[in-house]
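**Q** Mind folding the following:
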Amino acid sequence: MRNQPVLVFDGDCGFCSTSVRFAERRLKPRCETTAWQFADLEGLGVTSTRASHEVLWVTPGGVVYGGAQAVAKVLLSSGGGWPAAGALLTLPPVRWVAHGVYRLIANNRHRMPGGTAACALPHRPAPRPD
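**A** Have a look, this model is predicted:
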């Protein structure tokens, strides 16, 4: 069993990698970080589909938080004033807004600074007409 949370991110995405490295240097969250492409996803209890869709925070007990709530967990585990911002992200209606902002950024991460074509989320095929 792990004794620290794990932050799982998309290592192929320049924007994601840069964001995680920034957090490691400036926020200093109390967690391990790993790109999902190199992680033991089965051991963490997550699928590659979910890991490629959003950043994940996996607690030592195996609880998985994704997207904006994973970001909130990073902030909550950081030093300085960051835990206050993290706590705010967990409260409705801020949590709802944070989810929308996270999805907007995640869906457009290939357009963000440092983003590349590898950052783009795979397109889902359109439903077939019956």
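
**Q** rest of the way, CA atoms for contacts and neighbours
**A** Fine.

**Q** got the residue ranges for the strands in this structure?
**A** Ranges of strands within the chain are 6-9, 32-35, 56-58, 64-66, based on DSSP state E.

**Q** structure for this one too, so we can compare:
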Amino acid sequence: MKPTLYFDGSCGLCRREIEHLRPRLKPRAQLVDISASDFEPPAGYTLAAMMERIHFHDGDGMRIGLSASLGYWRLAGGGFRWLALLLSLPGLFQIADWAYNRWAAWRIRNRHCDPVR
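**A** Model (predicted):
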């Protein structure tokens, strides 16, 4: 099964990141815009939960939040692989994960990047 990246195309920041990475990711992963009107979440997930944090199914399991970003950055390769390696280091991962989770909560709480539907 090809890895699948579930991203919020209604979020300008999310969309810009994925468009930047698209040439590197498209040959290696399926890119799914969860803000599309015909999107159906995979079994066991809800749209609301998937909107809260980015999801990446790497073929073995679903990664969520910063772990998802690290997974698809590794897949994208180049400088992103190094960034993923750096942010995977003990201590740095916990700080970056905390920061990601605060940003994700802020985004939802302030209704930034609401789904298009």
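
**Q** Once they're superposed, tell me the TM-score.
**A** Remark: TM-score between the superposed chains equals 0.75 [TM-score structural alignment, normalised by the length of the second structure]; 110 aligned residues with a CA RMSD of 2.6 Å.

**Q** before we move on, back to that, can you redo the strands of the first structure as a markdown table with mean neighbour count and distance to G43 of the first structure?
**A** Below are those laid out as a markdown table (neighbours: other CA atoms under 10 Å; distance: least, CA to CA, whole Å):
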| stretch | mean neighbour count | distance to G43 of the first structure |
| --- | --- | --- |
| strand 6-9 | 25 | 11 |
| strand 32-35 | 18 | 13 |
| strand 56-58 | 26 | 11 |
| strand 64-66 | 19 | 12 |
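
**Q** Need those in JSON lines (columns: distance to R109 of the first structure).
**A** Converted to JSON lines, the strands of the first structure look like this (distance: least, CA to CA, whole Å):
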{"stretch": "strand 6-9", "distance to R109 of the first structure": "13"}
{"stretch": "strand 32-35", "distance to R109 of the first structure": "16"}
{"stretch": "strand 56-58", "distance to R109 of the first structure": "16"}
{"stretch": "strand 64-66", "distance to R109 of the first structure": "16"}
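
**Q** Where does the helix ranked longest in the first structure end up in the second structure?
**A** Assignment by DSSP state H gives helix 94-107 as the longest helix of the first structure. Mapped onto the second structure using TM-score structural alignment, helix 94-107 of the first structure spans residues 92-105.

**Q** what's the mean distance for the matching stretch versus the first structure?
**A** If you overlay the two and look at stretch 92-105 of the second structure, the average distance to its match in the first structure is 1.8 Å (mean CA distance after the TM-score superposition for the first structure).

**Q** For the first structure, which segments count as helices?
**A** 14-22, 41-44, 48-53, 68-76, 82-89, 94-107.

**Q** between those helices, which gets nearest to V6 of the first structure?
**A** helix 41-44 (8.6 Å; CA to CA).

**Q** how far does that closest one sit from the chain's center?
**A** 16 Å (CA atoms, centre = their mean, to the nearest Å).

**Q** Likewise for stretch 88-95 of the first structure?
**A** Remark: stretch 88-95 of the first structure is offset 17 Å from the chain centroid, using CA atoms, centre = their mean.
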